[in-house]
Each structure stands twice: as structure tokens, then as C-alpha cells.
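Enquirer: just to be clear, the model below is a prediction. Sequence and coordinates:
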Amino acid sequence: MKKLALLLAALSVASVSYAKEVMPEAAPVVEEAPVVEEVVEVKAAPVLRVTSVGQELVVENKSNANKGGYADVGEAVHLKNMVGLALGDKWTFDLMARKTWDASIDDHEAGDTKGAGMHSVGHRIDLQATRHFENFSLGLRWRGEKNQDAIFLPMTYNYGMVSGWFEPAYYFVNESKGQDKFYLEAEPVVLSYGPVQLAYYFEGTKWTGDGNATDDVKSDYVHQARLRGTVYSNDTFSVGAEYRYQFAQDVEMLNGKDGVENNRHIAVLSAAYNVTENLTVDTYYQYEFNKYEQHEGTAMDDDYYGEFGLGWSYNF
């Protein structure tokens, strides 16, 4: 038995040694590095698109129209057509084309040679391009009219509660007695708190050369304080109101004397109704009570001016 056990042990050792010699060693596993593909972002080119279209009808009227030789329904009736466009997020473009008539139901105004009805008195075309930045914008506008053309450089800024806008311009006057002029209209400072705004307004005109011989004026500068806000609003309807006080007007005549100063009071009531999410109808009425101070100019009686506007706009 001992011999048999020794024989089996020897056979076992021999088989293990043979298996080690015959069986090859396992090949090492090599892990492949992951392939990282670079993603290239392709930005779409900006597309010029229409953002809004609209129209507005504006009627201007002065008191004592017949006595003063003005049309008694509307000294000026304007019909405006407006289109807004955008190129990407930074550029906007605006087109405004306006036709103007006067309107009267009487044919006996002082100095009237046209008679009753509506008569074409002018047109205006505005083309504007604006570059928008984070807190301000810069633009360029060309204006063409019957007797004059103009170049504007509109600017705006907005830093929360403080904002403002400026529209400096130069007018090229094409009338025989007219002169080119520098023009500035602005609200340099607008303070906002909730729905209420308080603004300072300035409008100035400085004629070149000898001044405006038609009106006997060399320069005219206007200063106003403006208070406006939203009176009522909900999801579809809003009402706004504004009061403007013209606290100073500096007029220099061609002879160097001070012209008539108008310390006017102005009230504006406006409303807007959202017919749909995109379509809005709006209207306003502006009333001005003109209070004149003669200085060295020709005396003038106090009077009033009214302006009514009705329009619509569709935003895409």
C-alpha cells in the first residue's frame, strides 16, 4: 500500500509540472484610451426679421383757428405708417412714413385761399438704425421732408432708476429765407420709482448764419419738468397720465432782443388695450395751455393747443 501511495503522489507531481509547461501564460489585458471628439459649435448667421408694424392717426388743433388763419378741424392731420426690424440681438431698424394734411369745415378762415376740405401740406420719411449695448444704445436717423432734411444721432441709457435719452440733429433747410439749424431734443435725466417717473426735458434750436428770417428768430431754448406714471393697469388694459410744466423759454430774436416766452402747462392722458397677445390699440389726448410773457417781443394772447392720437401696433 505504501508503494501504491508513493506511486500516485509521483504521478500527481508529474502531471502538475507537465500542465505548467504545456499551458501558455495568459496575455496581459491592454486598456485602450477613450477617444475624445472635439465639438465645434456652429452659430447661425443673424437673420433680418420684421418685429412690428403699425399705424397712427394724429390730429393737431389750435384755439381761435378761424381768427388766426388756421384750419378749424385740424391744423395738421398726420397719418403715420411704421415698420420695425431687427438683425440678431444687437441691431434694430425703424421705418416711418408720414403724410400730412390740414382739414377745415369752413371756407372763411383769415387769409384762407384753399376753402373747406382736406389739403395736402407735407410728408416725412424717417429711416433709423440702432446698435444696442448692455446699458445704452446709439443710432443714426435720416429724415426727409418737403423743405428740409435732417441727420439725427439718437442715444439712450438705462441704469435702473436713472435713465435718459438724447436726439441731437442738424437740419438742412431748402427754403429761400430759411437757414440750416442745430437741434437738440432730450430728457437727459429720468428718475423712476415704481410706476412713476420724474424727468427734465430740453429742446433747443440754434439757426446758422443770420438766423431764421421767416420767424425773426436766432435761437430758441425750452426747459420742462415732467411727471408721469401709470394710473391703472391689468393684463389687457392700462391708463397713463402726464403733467408737463414749461418753466423757462429763452428766445433770441435777430435784433438781439428777447422774444416772447411761453410758460405753458401740458396735460397728457393715454390708454392702451391689448386686443391679443400681439395686437395693441392705443390712444392719447394732449392739452396745452399757452401762457405768454412778452419781454421785448410782440404781445400775444394766451391760447391753447390740442392733440389727439389713435393707433395700433402688431408685434411678431
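Expert: Yep, it's here.

Enquirer: from here on, contacts and neighbour counts on C-alpha atoms
Expert: Noted.

Enquirer: what is the subsequent helix or strand relative to the top helix by length along the chain?
Expert: Using DSSP state H to define each element, the chain has its longest helix at helix 2-22. As assigned by DSSP states H and E, the chain's next helix or strand after helix 2-22 is strand 48-62.

Enquirer: now the nearest residue to Pro188 once chain neighbours are set aside: which helix or strand?
Expert: Using CA to CA, 6 or more residues apart in numbering and skipping residues adjacent in sequence, the residue nearest Pro188 is Gly164, 4.9 Å away. Using DSSP H and E, the element containing Gly164 is strand 162-173.

Enquirer: break down the stretch 151-300 of the chain into its strands, ranges please.
Expert: For the stretch 151-300 of the chain, the strands defined by DSSP state E, counting those that start in this stretch cover 155-159, 162-173, 181-193, 196-207, 217-233, 237-253, 261-262, 265-274, 279-290, 292-293.

Enquirer: mind checking how far the third one is from the chain centre?
Expert: Between the mean C-alpha location of strand 181-193 and the chain-wide mean there is a distance of 13 Å, by CA atoms, centre = their mean, to the nearest Å.

Enquirer: ok so, going back, looks like the residue nearest to Pro188 contacts Glu185 (just checking).
Expert: No: Gly164 lies out of contact with Glu185 (CA atoms under 8 Å); the separation is 11.3 Å.

Enquirer: ok, now how distant is Glu38 from Ala44?
Expert: 19 Å (CA to CA, to the nearest Å).

Enquirer: second structure for comparison follows:
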Amino acid sequence: MRRLALLLATMGIVSAAAFAEAPVLKVTSIGQEIEIENSDGKQDVDSIFFGNMVNLSYGDWAFGLQAGKFWSYDDHDGLDSTDSRLQIDVWNKVTDNLKLGYRYRGQKNLDRHYARWDYSKDWFWSSGDVWYESNNGTPGATDNINSEFFPLGVKFGDLKIGYFVNYQKFVGDLSVAKDAKGDITGGAQEDYFEHQLRVWHPLYKGEKFFLDFEGRVSLSTSADYKDYPNGVSTKNRHYDDFGRIRLYLRPTYKVSDSLTVYGYYGYEFKDYKYENGAKRSDYHDANDNYQDIGIGWNYKF
């Protein structure tokens, strides 16, 4: 086929430049990752996720496919399968500085459709995700419109700083919230607002080994709830000002020009603000802090 195209090009039927620049769908990388998430003070492991990733490109288009499985673990029941995930990403390079994208994420009880952007020029950068989440069959759960975005980010050499916003708006029947048994627990949540400051900086750069740092600090959060049908305000909690701090260490080892292995360890400190008569004892996880551990590999073609 290639010889035919070259022959046609020499005959003037197909330009050689057009042939050389014709986009080709190709696999750019593959990888796998295990992520473990757990709150302190518990004997079990809240979530174990094993994901498989494939990335492809076609001209200015980039595609990603992730398929994975979730488990939980405790001393009594052992390892239990809890969920699965299918995720599809599509990106288009609109300009040298701007990319626009779409993501679909499907799990057992939810579907998400994302609109995404990524912009970077000189010292300034901005990125974000806005998505609609439909909850399927979860008792008391309503659909929501969610957003996580960096309206403003700056870069100074190796230092990267971003102002992060998370806004979540719940839609549907918000008159009451119910637990798994169907009992009324209060007015359902209406929205959630969080402001964070995030910082990235390399701690070590070697020939093959690298160690990076990431810090996240919640500056303020707020949450609104519907009142009970009789007008009594709903008990609730949300992170206090500066009450959520997460620190990450991210080691990376370059085995070869193509193969990289990596890991990360994150620890989150939590401090809640309780409102409308809520107390720490009302929540089974109290103020338990949180850990996020991951290890994976990536092979680039």
C-alpha cells in the first residue's frame, strides 16, 4: 500500500506532502495501576482499584481507555468485589496552547459525562472538568452537576501553583434524604462549594529516579441542605476553614526510554465544622484521616 501511494505521488496524482502528513491511528502508551484508599481508624480497606489503561492518537486527536475493578477488604468477609469502571477520554488539540476534551465514566450505580479543557501559555495555565452525574438505583441519591477546575494557575520554573474550585449542584427530589432502609435522615443536600490552593514542586531529579511533591489545602468549604418537612434545619457537617490538608509524595523510576514505574503516597488531615446541632459522634468515621496509595507502570511506544 505504501509503495502504491509513493508511485501515485511521483505521478502527480497524490502529493508527497499530503501522503507524508496523513494522520495514522496508533497506540501511544499502555499501563496498569493499583490504587488503595482508606480512612484511618478502621480495620478494613475501603477501596482497592485495579485499572488498565490504553492511550491512542490520531493527528491532533488523543484517546484514552480505562477499564478497572474495585474491591474492599475486611477481616470478617475478606475481599469483596464492589464495583467496576469503564472510562473513555477524547482530546482535541485546538491550538498550540488549548486542548478540549470529553470523558465518559460508567460504574455500577452511576454514569458521568464530562466537558474538559486544558490551557497553558508561558507562566499561565488553566484546566478543568464539568460533568453531569446520574445515579442509578442508589437509595437516597440524586443526580448532580459537578465541576472541578483551576480558573487560575501560575508556573515559576519548577514551581507550579493552582487555585482550585469544586462546585456541586444536586438536582431532582431534594425534599428529603433517605438511608439504605428508606428512613428519612433529613433534608437532602442542595450544593457544595470548596476552594483549594494546590502546589507542585520536584524534590529530587536524578538520571532515572525522580521524587515530586504535591500539596492541597482547602481554604474554605460550604454546604446547603433542605430542611425537614416540618421546617427543622438539617444537621450536617463540612470541612472547616483550612480543615482539609492533603500531602503527596510521588516517586518515579525510568527503567528505560519507554518504560516508567511510579507510585504515590498521600495523607489527608481532616477537621470538620458541625452545623445545626450535629456532633462528631453522629458520624461513624468521625474525623478519621485518609490515605491514598498507588503504584503503576507506563510503557510509551
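Expert: In hand now; what should we look at? Every value quoted in this text rests on a predicted model; they were computed, and no experiment measured them.

Enquirer: that older thread, and the strands of the stretch 151-300 of the first structure, which is most packed in?
Expert: With neighbours taken as mean count of other CA atoms under 10 Å, the strands of the stretch 151-300 of the first structure reach their highest mean count in strand 261-262, at a mean of 22.

Enquirer: what lines up with the residue nearest to Pro188 of the first structure in the second structure?
Expert: In the second structure, Gly164 of the first structure lines up with Ser126, judged by TM-score structural alignment.

Enquirer: any idea how many residues pack against Val24 of the second structure?
Expert: Val24 of the second structure: 9 surrounding residues under other CA atoms under 10 Å.

Enquirer: please pull up the equivalent of Asp143 of the second structure in the first structure.
Expert: Asp143 of the second structure maps onto Asp180 in the first structure, with residues paired by TM-score structural alignment.

Enquirer: list the contacts of stretch 206-216 of the second structure.
Expert: Stretch 206-216 of the second structure is contacted by residues 196-205, 244-255 when judged by CA atoms under 8 Å, 6 or more residues apart in numbering.

Enquirer: correction: the previous question concerned stretch 291-298 of the first structure.
Expert: 257-264, 299-303.

Enquirer: what's the PyMOL line that selects buried ones from those?
Expert: Typed into PyMOL, the line below selects the buried ones among those, using 16 or more other CA atoms under 10 Å:
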select buried, resi 258+259+260+261+262+263+264
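
Enquirer: closest to Gln148 of the first structure among the contacts of stretch 291-298 of the first structure?
Expert: Among the contacts of stretch 291-298 of the first structure, Gly259 lies closest to Gln148 of the first structure (CA to CA), at 24.5 Å.

Enquirer: so what corresponds to that closest one in the second structure?
Expert: Per TM-score structural alignment, Gly259 of the first structure is aligned with Asn236.

Enquirer: what's the spacing between the closest residue to its match other than its chain neighbours and Arg237 of the second structure?
Expert: With CA to CA, 6+ apart as the criterion, Asn236 of the second structure has its nearest non-adjacent residue at 5.5 Å, and that residue is Glu275. Relative to Arg237 of the second structure, Glu275 of the second structure is positioned 6 Å away (CA to CA).

Enquirer: cool, Glu133 of the second structure as well?
Expert: Glu133 of the second structure is 22 Å from Arg237 of the second structure, by CA to CA.

Enquirer: over to Gly277 of the second structure?
Expert: Taking CA to CA, one finds Gly277 of the second structure at 10 Å from Arg237 of the second structure.

Enquirer: can you check Gly206 of the second structure too?
Expert: Counting by CA to CA, the gap from Gly206 of the second structure to Arg237 of the second structure is 44 Å.

Enquirer: Gln197 of the first structure and Glu187 touch, don't they?
Expert: No: judged on CA under 8 Å, Gln197 of the first structure makes no contact with Glu187 at a distance of 11.5 Å.

Enquirer: what's the counterpart of Gly206 of the second structure in the first structure?
Expert: By TM-score structural alignment, Gly206 of the second structure lines up with Asn234.

Enquirer: its match - how many residues pack around it?
Expert: Look at Asn234 of the first structure: counted by other CA under 10 Å, it has 8 neighbours.

Enquirer: for Leu87 of the first structure, what are its contacts?
Expert: Residues near Leu87 of the first structure by CA under 8 Å, 6+ apart: 46-49.

Enquirer: swap in 6 Å and give it another go.
Expert: Applying CA atoms under 6 Å, 6 or more residues apart in numbering to Leu87 of the first structure gives the contacts 46-48.

Enquirer: try Phe63 of the second structure
Expert: Per CA under 6 Å, 6+ apart, neighbours of Phe63 of the second structure: 55-56, 89-90.

Enquirer: for it, what is the corresponding residue in the first structure?
Expert: Phe63 of the second structure maps onto Phe93 in the first structure, by TM-score structural alignment.

Enquirer: helix or strand: which one has the residue nearest to that match when sequence neighbours are not counted?
Expert: Distances taken as CA to CA, 6+ apart place Ala129 nearest to Phe93 of the first structure, at 4.5 Å, with adjacent residues excluded. Ala129 of the first structure belongs to strand 117-132 when assigned by DSSP H and E.

Enquirer: got the angle between that strand and strand 155-159?
Expert: Note on geometry: by axes from the mean of the first three to the mean of the last three CA atoms, to 10 degrees, strand 117-132 of the first structure and strand 155-159 are set 60 degrees apart in direction.

Enquirer: what's the matching range in the second structure for whichever helix or strand comes after strand 117-132 of the first structure?
Expert: For strand 117-132 of the first structure, the following helix or strand on the C-terminal side (DSSP H and E) is strand 136-145. The alignment of strand 136-145 of the first structure onto the second structure (TM-score structural alignment) covers residues 98-107.
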